[in-house]
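Undergrad: below is the sequence, then the predicted model.
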Amino acid sequence: KAAEWYKLAAEQGYSRAQNALGNLYYRGLGVELDCSKAVTWFLKAAEQGNSNAQNNLGICYEEGKGVVKDFLQAKQFYQKAASNNHASATNNLGYLYLMEKLFKEAMNKFHIAASLGCIDAVFNLGTMYEAGLGVTKDSHMMVEYYEEAAGKNYPKALVKMAHLYCKGEYIETDYQKAFNYFKKAAEQGNDEGENGLGQMYELGLGVKTNLKEAIKWYIKSSKQGNPVAAYNLGMICMEGRGLEEANPKKALVYFKEALRNGHPEAKQRLNEVYQDFDLGIDQDENEDHELSFSTINV
């Protein structure tokens, strides 16, 4: 129904309806996903000066959705929207400058976007201070920006703060706070937060040790392609920690998944499983097992 009404209004030239209809096509909500049609409607709205549509076109050109990837075109649309104080477009423009290694220009845009209320930009400022890009490295400013973004429940910042509290490198170690930050990120479906929460449960940091909970969160994270979570599951299966017995075949599945997603130690662990267990399968055989702990009693 929404698509029908938006289309009626869009065909009459209302830019907000045109942009909204473009969003439906871009996301496949109520209509068949069609990024080319999305671009068509975004363009109609952008030509009328709609800043949201200009930003959306910038994203399409940056990501190559519905159009051929073109960073120059993306930058031009971001600039149009940013000139009207569009917070996300200003941040996106800063990100393109960052990719071009124009660090001072990127910092400037991130500062402007942050002042306009863009939480992505606040987080990006933290990364700039952490890496010393366009500015002198400053751990105090880094923590300040990450903490600000985490205070708005920004998942990446929540994970950053959790790691900082675990390491105790720039702030005092506090596993309880780390656990809480990981939990908030995990509850938003962030794969790093899910894996981090699993590790806290597995190691009993900031919470009572609970392997069943650890496995639950590792599985959620590994299903999103997180290599560390898959590796952690492989280790639990290989060693049989908290299980009735070791499950080397499931360990193989998870180590292979970790390897596919780039975990540096997964190949070594695969070799160890083949060497230490009589699996009755060839090392090069590609077996597919369901990524599930349904047959394992914790």
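TA: Yep, it's here.
Undergrad: from now on I want contacts and neighbour counts done on CA atoms only, so please keep to that.
TA: Noted.
Undergrad: what separates the closest residue in space to A246 that isn't next to it in sequence from N247, distance-wise?
TA: In this structure, A246 finds its nearest non-sequential neighbour in G240, 3.8 Å apart by C-alpha to C-alpha, 6 or more residues apart in numbering. Distance from G240 to N247, counting by C-alpha to C-alpha, to the nearest Å: 7 Å.
Undergrad: E194 too?
TA: For E194 relative to N247 (C-alpha to C-alpha), the value is 23 Å.
Undergrad: those two: who's more crowded?
TA: E194 (29 against 19; other C-alpha atoms under 10 Å).
Undergrad: and for the residue nearest to A246, the neighbour number?
TA: 17.
Undergrad: likewise for D278?
TA: Neighbour tally, D278, other C-alpha under 10 Å: 9.
Undergrad: tell me the secondary structure for it?
TA: coil (DSSP: H, G, I helix; E, B strand; the rest coil).
Undergrad: apart from its neighbours in sequence, what residue is nearest G196?
TA: F182 (5.9 Å).
Undergrad: surely that neighbour meets K156?
TA: No - the criterion here is C-alpha atoms under 8 Å, and F182 misses it with K156 at 9.9 Å.
Undergrad: this is the other structure I want to compare:
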Amino acid sequence: MYKRITALLALCLSLPLVAQAESLAQLQTRAEQGDIDAQYNLGVIYSTGEGVTQNYQQAAIWYQKAAEQGHAYAQNNLGFMYNHGQGVKRDDHQAVKWYLKAVAQGDVIAQYNLGVIYEQSEVIQDYQEAVKWYQEAAAQGHSSAQYNLGIMYDDGRGVKQDYQQALQWYQKAAAQGNPKAQNNLGVLYSNGQGVKQDFIKAKQWYAKACGNGDQSGCDNYRTLRKQGY
């Protein structure tokens, strides 16, 4: 049966209504005057290309200005840009620096992103640190962190392999509609890992995953149907 790999990094990209109603020129003026929210909002606009030509260098500049003033979302997004080399030279150490500043303000997305970078980085990979930060974000209800924590227990990376723990974290993420977690629950039921083998329940989870757009769930569902379940 097919499993899915860990979920990827996340950005904070929501704009408040006041920013949506404001002209770019007005926003630029406020940002240049040092308004922290205007600086962050300009970063979002340039990184998404919302109403302007997408420009990662400009996005990084404005995120940096807001981040240096202590804007948690800007700190997370600047970390993301360093992690991906968007508008700045890729630097995972700088990414961690800015994620940690956002985490110090309680930003759950930055906690999750620290987990991802420590799991996937070729420069600072540390599975135990990845598990630590996934646990922090998962405890606050972050669905992708819960799913990724399930993966770590499933694979035995950074923790002792424990299918029951994997099952529990997949269940938490699946309850929030995470299709990858729903698929992986199906795999555990198919294989009898951490739970009594049950192809009917496996098929039910695959159906949910498929219904939520997960191709692996669709493939696994069809496989069980062909086998008569």
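TA: Arrived safely. Not measured: the values here are computed from a predicted model.
Undergrad: quantitatively, what TM-score do the chains reach?
TA: Aligned and superposed, the two chains score 0.78 in TM-score terms (TM-score structural alignment, normalised by the length of the second structure); 211 aligned residues with a C-alpha RMSD of 2.6 Å.
Undergrad: ok so, going back, the residue nearest to A246 of the first structure matches what in the second structure?
TA: The pairwise alignment with the second structure assigns G240 of the first structure to G192, based on TM-score structural alignment.
Undergrad: what about the helices in the second structure?
TA: Using DSSP state H, the helices of the second structure run over 17-21, 24-32, 36-48, 56-68, 72-84, 92-103, 108-120, 127-139, 143-155, 163-175, 179-191, 199-211, 215-226.
Undergrad: read off where the fifth one ends up in the first structure.
TA: Counting by TM-score structural alignment, helix 72-84 of the second structure lines up with residues 119-131 of the first structure.
Undergrad: mind listing what's buried along that stretch?
TA: By neighbour count with 16 or more other C-alpha atoms under 10 Å, stretch 119-131 of the first structure contains the buried residues 119-130.
Undergrad: and if you look at stretch 88-101 of the second structure?
TA: 88, 90-92, 94-101.
Undergrad: one more: stretch 179-189 of the first structure?
TA: 179-186.
Undergrad: now stretch 67-84 of the second structure, how far from the centre of its chain.
TA: In terms of C-alpha atoms, centre = their mean, to the nearest Å, the centre of stretch 67-84 of the second structure is set 15 Å apart from its chain centre.
Undergrad: what does stretch 90-103 of the first structure give?
TA: 19 Å.
Undergrad: can you check stretch 202-220 of the second structure too?
TA: Distance, centroid of stretch 202-220 of the second structure to centroid of chain: 21 Å (C-alpha atoms, centre = their mean).
Undergrad: where in the first structure does that stretch fall?
TA: Counting by TM-score structural alignment, stretch 202-220 of the second structure corresponds to residues 251-269.
Undergrad: list the buried residues in the matching stretch.
TA: Buried-residue list, stretch 251-269 of the first structure, by 16+ other C-alpha under 10 Å: 251-259, 261, 263, 266, 269.
Undergrad: what of stretch 201-215 of the first structure?
TA: 201-202, 204-206, 210-215.
Undergrad: who's in contact with that stretch?
TA: 174-179, 197-200, 233, 242, 298 (C-alpha atoms under 8 Å, 6 or more residues apart in numbering).
Undergrad: most widely separated two among those residues?
TA: Spanning the widest gap among the contacts of stretch 201-215 of the first structure are D174 and V298, at 28.6 Å by C-alpha to C-alpha.
Undergrad: that older thread, make a PyMOL selection of the buried ones in the contacts of stretch 201-215 of the first structure.
TA: PyMOL command restricting the contacts of stretch 201-215 of the first structure to the buried ones, with burial defined by 16+ other C-alpha under 10 Å:
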select buried, resi 174+175+177+178+179+197+198+199+200+233
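Undergrad: from the contacts of stretch 201-215 of the first structure, pick the one nearest L279 of the first structure.
TA: Nearest member of the contacts of stretch 201-215 of the first structure to L279 of the first structure, counting by C-alpha to C-alpha, is L233, at 18.4 Å.
Undergrad: is it true that that closest one touches V253?
TA: No - in this structure, L233 of the first structure is not within contact of V253 by C-alpha under 8 Å, at 9.4 Å.
Undergrad: the match of helix 72-84 of the second structure vs the second structure, mean deviation?
TA: On superposition with the second structure, the mean distance recorded for stretch 119-131 of the first structure (mean C-alpha distance after the TM-score superposition for the first structure) is 1.5 Å.
Undergrad: how about the nearest residue to the counterpart of L149 of the second structure in the first structure, chain neighbours excluded?
TA: Under the alignment by TM-score structural alignment, L149 of the second structure pairs with L197 in the first structure. Spatial nearest neighbour of L197 of the first structure, chain neighbours left out: F182 (5.3 Å); criterion: C-alpha to C-alpha, 6+ apart.
Undergrad: map that neighbour onto the second structure.
TA: With TM-score structural alignment as the criterion, F182 of the first structure matches Y134.
Undergrad: tell me who's in contact with its match.
TA: Counting by C-alpha under 8 Å, 6+ apart, Y134 of the second structure has contacts 111-112, 114-115, 145-146, 148-149.
Undergrad: list the contacts of the residue nearest to the spatial centre of the first structure.
TA: Nearest to the centroid of the C-alpha atoms of the first structure, with distances taken as C-alpha atoms, centre = their mean, sits N190, at 6.3 Å. Residues in contact with N190 of the first structure (C-alpha under 8 Å, 6+ apart) are 155-156, 221.
Undergrad: please pick the buried ones from those.
TA: Judged by 16+ other C-alpha under 10 Å, buried ones among these: 155-156, 221.
Undergrad: just the closest of the residues you listed to L96 of the first structure, please.
TA: Taking those together and measuring to L96 of the first structure by C-alpha to C-alpha, the closest member is K156, at 19.3 Å.
Undergrad: state the distance from that closest one to A162 of the first structure.
TA: 10 Å.
Undergrad: tell me, how many residues neighbour K226 of the second structure?
TA: The burial count for K226 of the second structure: 9, using other C-alpha under 10 Å.
Undergrad: again, but for A21 of the second structure
TA: A21 of the second structure, neighbours per other C-alpha under 10 Å, totals 9.
Undergrad: same thing with E100 of the first structure?
TA: The burial count for E100 of the first structure: 11, using other C-alpha under 10 Å.
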